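> Here's a sequence, model it:
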Amino acid sequence: MTTPEAKPPLFQRLLKRPLLLILVGSLALHLLGGLIFGSWKIFTILTADEAEIEVVPPPPEAIQPQEREYKMKTMRNQRSTAIATQVPIAVDQPSDLNLPNIDIPSPQKNNTAIKARGEVGKIGGGSGLGGGDGRSGFSTLFGNTSPLAGALEGTFIDFKQDRNREAAPDNGWMEAGKDFMRNYNLREFRKYFNAPQKLYATHFYIPLMGADRAPQAYGVEQLVQPSNWVAVYQGKFRSMTGGTFRFVGTADDLLIVGVDGRTALYAGFTESNPSKWKPDDDPRYSPPPVSPYIPKLTEGDWFKLSPGEAKDLSVVIGEIPGGEFACYLFIEQKGVNYEKAPDGRPILPIFKLKELSQSDRNTILSDGYPKRLDGESFGFF
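Next comes the predicted model:
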């Protein structure tokens, strides 16, 4: 009886099967490697510091110099004009509530708001909004808030403030006006405060009123004290018939007319005249009888207009010390035989750029001073 042969050990059997040995060895190595790598990964996660996140802002956009200046002005204006808005409280049935009488103050107006106004009763007449003469915007005696055909564009300038309203300029009207009257370029006033609102005027027969009416008309009465200001109106004019003309007028304080960049008239108080221009003859005719202080009419230099020829025109009005303001501008054509007033003054037509509205006519005729309203309209259309 033979005894069964003992089985060789597992390792010896694997040696006889090399492929199986390789497979078992590879599996053992992978298990060992996975165990080691997994243990290291878990250790690093548990011991790693908390990550910090840094947000890098995008680089600032380049700002051109003109855009930078505009943004700086906008920021300054926002700082100077910002106020809290008051919200009213509405009650559906106030009769059901038994509340004590409480005096609620009216909301204060924004003292620095810049907006155009045309209050007929306060600014001295006009057709108001959408007047019967076909105009749009608000009409004041200093011009309309919307452009009108043939009108001159008016710019209000305050010589007590720089253009950013941050400091008082070194020079005032007398110095700046001297430079302006050399070339009638509005850029000479660029460093002073200019009202954003433009007005468009077609005549310059403005009755006596408080000097604060001009800042009101330009919407800057809360920003500008009513002294040391001028309004410059510029554009073109022409005569369809042609001829030789001169401007005649007076003002409290000043009225200046420039034709093609040359002074044709300075009227008003001589102490407010920054130029060397003087009339050929001393003033001799009485002004409208509205104040004992308004100077006599000044006659300007003669100039020629060919039929239909357009020329540059500048009209400057202003009040320097403050108080009251008025200006009266006429035009005279050489060779025309005008009717005479009792004092010998020729009754001249007022200078106008388009036909007058009924409101304008009523205001102009209200002082009883003889003048003509049927003269030529010199607007360039």
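> contacts and neighbour counts: CA atoms only from here.
OK.
> Can you name every helix or strand that the lengthiest helix in the chain contacts?
Assignment by DSSP state H gives helix 18-47 as the longest helix of the chain. Using 3 or more CA pairs under 8 Å, 6 or more residues apart in numbering; DSSP states H and E, the elements in contact with helix 18-47 are helix 10-15.
> Here is a second sequence; please produce its structure as well for comparison:
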Amino acid sequence: MTLPHNEQELGKPLRRKKKRSAVFIVIVISVLVHVLGGIGLATLKIIEVLQPEPEFEAPPVVQVKQPPPPPPPPPTIKRAQKSLPRPQALAVQNSQNVSVPTIELNQSKLSIGGGRGFGGGLGALGGGVADAIRITSFGFDRAMEGTLEGTLYDFKRDEKGKEYPIASESDFGPKTAYAAEIIQDFARRFDIKKFERKFSKSSKLLYGSYFVIPAQSANVAPKSFSAEKEIAPSLIAVVYQGTFKAQESGRFRLLGKGDDVLLVRINGKLILDASWRAHTYSQWEPSSSAERANKDGGNRYFGLSQPVIRGDWFNLTAGRETEVEILISEVPGGGFGAYLLIEDSKELKPQIFSTRPLSEQDTLFLKNTHPDAAQFIPD
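You can find the predicted model right below:
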């Protein structure tokens, strides 16, 4: 029996067969695509592996020029102590008008007893080196190592130059009483500032290391300080202050005489009052040994008519600063003079007291100042 020819049934096996063929083709194509893709990837990978690695060439080495080293620091200039120039000449000016043509500043020592000395030699001249050094019985006109600064005061005028009533007094008594009150107060304290506040003074300073003023006119004091036009030679005082160093330790005492006043203080203690009138210008009392020596009398030196007065013993230590204060005064006017010596307790041989070594020119000056000086200058 034949199947009816039906449009719906017609071609069914044919379409199923076509559908299976189409699916198969799609699968085959897909497989081929994947295979071809894999082959392509594998080829690329093989090419990548077989391709040689790129070579990296380092850039050429450039020679770098080193920067110049920093400049060295400037050399340190060490200031060496300047050697002290030597003055060429010494102009001597004193009451005898001694002329000294040249000066030889050496290192000779002032021996005290058994070779002991004071000071450390000459130092730099104050204010620079001069071609000439003026020297008087009151000191040099320039500071040197070991010298004491000296100032001339006028008890007749105040610090502004106005005269006190005592300036017109002519009698000796009132002048002595007036000066005694001033100097006694000063001797208790040695307060130089009080002098500065109360009295006129010389504008010029002198610098003493030894003190030998033979008996002469009182005019020598203001003249030495170049103040003869401003300061009359009465009721005046010169005060020296400073320090020195002993070269050796020992026990010493000062001796001297002053017309009218000579007071000396060492390290703050009054150790000598060799004034013309005892117990007038200070309350100093000599030690028993000094009193015995003074009672026994003594020689008279440098033209002064009274004997030498010995002071108290004091100790000096080598290399240690020793403070010295000296007051020399002329009260009524007229005659004037003072000197200061030193002796050691072992030999009791007086020599000129000096706060620095005596040079050859110092020795010559002293010998020409007065004949008595020669016996007190060490060999």
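> Could you get me the TM-score between them?
Here the superposed chains carry a TM-score of 0.59, computed using TM-score structural alignment, normalised by the length of the second structure; 247 aligned residues with a CA RMSD of 2.7 Å.
> circling back: just tell me the aligned range of the helix or strand following the longest helix of the first structure in the second structure.
Counting by DSSP states H and E, the next helix or strand C-terminal to helix 18-47 of the first structure is helix 65-81. Counterpart in the second structure of helix 65-81 of the first structure, with TM-score structural alignment as the criterion, is absent.
> Stretch 26-34 of the first structure now?
Per TM-score structural alignment, stretch 26-34 of the first structure has no counterpart in the second structure.
> Just give me how far that stretch sits from the chain centre.
Taking the mean of its C-alpha atoms, stretch 26-34 of the first structure sits 83 Å from the chain's own mean (CA atoms, centre = their mean, to the nearest Å).
> Show me where the stretch 201-350 of the first structure has its helices.
Along the stretch 201-350 of the first structure, counting by DSSP state H, counting those that start in this stretch, helices occupy 213-217.
> longest helix of the second structure?
Determined from DSSP H, the single longest helix within the second structure is helix 12-50.
> can you map out the strands along the stretch 101-250 of the first structure?
Ranges of strands within the stretch 101-250 of the first structure are 139-140, 143-144, 152-162, 192-194, 199-201, 205-210, 229-237, 243-252, based on DSSP state E, counting those that start in this stretch.
> distance from the third one to the second structure after superposition?
Here strand 152-162 of the first structure, set against the second structure after superposition, deviates by a mean of 0.5 Å using mean CA distance after the TM-score superposition for the first structure.
> and that strand, what other elements does it pack with?
strand 192-194, strand 199-201, strand 229-237.
> Tell me which of those strands sits most buried.
strand 199-201 (a mean of 27; mean count of other CA atoms under 10 Å).
> Could you find the closest non-adjacent residue to T363 of the second structure?
I377 (7.2 Å; CA to CA, 6 or more residues apart in numbering).
> Just tell me what the one you found corresponds to in the first structure.
Aligned partner of I377 of the second structure by TM-score structural alignment: L373.
> F142 of the first structure: what's it in contact with?
By CA atoms under 8 Å, 6 or more residues apart in numbering, the contact list for F142 of the first structure reads L199, Y200, A201, F204, I206, A214, A217.
> For the third one, which non-adjacent residue is closest in space?
The one in question is A201 of the first structure. A201 of the first structure's closest residue in space is G143 (CA to CA, 6+ apart), at 4.0 Å.
> Would you mind confirming that the one you found makes contact with T202?
Yes - if you go by CA atoms under 8 Å, G143 of the first structure and T202 touch, sitting 7.2 Å apart.
> What is the end-to-end distance of stretch 228-242 of the second structure?
Start and end residues of stretch 228-242 of the second structure are separated by 25 Å (CA to CA, to the nearest Å).
> Same question for stretch 207-217 of the first structure.
Chord length of stretch 207-217 of the first structure, first to last residue, is 14 Å (CA to CA).
> Please apply the same query to stretch 273-281 of the first structure.
Stretch 273-281 of the first structure has its terminal residues 17 Å apart, counting by CA to CA.
> What lines up with R253 of the second structure in the first structure?
Using TM-score structural alignment, R253 of the second structure sits opposite R246 in the first structure.
> let me fix that: S217 of the second structure
In the first structure, S217 of the second structure lands on G210 (TM-score structural alignment).
> so what's that match up against?
Shown in contact with G210 of the first structure (CA under 8 Å, 6+ apart): G323, E324, F325.
> so which of the residues you listed is the most crowded?
F325 (25 neighbours; other CA atoms under 10 Å).
> Might one say that that residue is in contact with P226?
No - between F325 of the first structure and P226 there is no contact under CA under 8 Å: 9.9 Å.
> Give me the common contacts of these two.
Shared contacts of F325 of the first structure and P226, defined by CA under 8 Å, 6+ apart, are found at A211, E319.
> if I look at L23 of the first structure, how far off is F37 of the first structure?
Distance, L23 of the first structure to F37 of the first structure, by CA to CA: 21 Å.
> again, but for G134 of the first structure
91 Å.
> Check Q333 of the first structure too.
109 Å.
> Same check on V248 of the first structure?
Separation of V248 of the first structure from F37 of the first structure (CA to CA): 105 Å.
> of those two, who's got more company?
Taking other CA under 10 Å, V248 of the first structure and F37 do not tie; V248 has more neighbours (24 against 12).
> And E145 of the second structure, what's its match in the first structure?
So E145 of the second structure corresponds to A149, using TM-score structural alignment.
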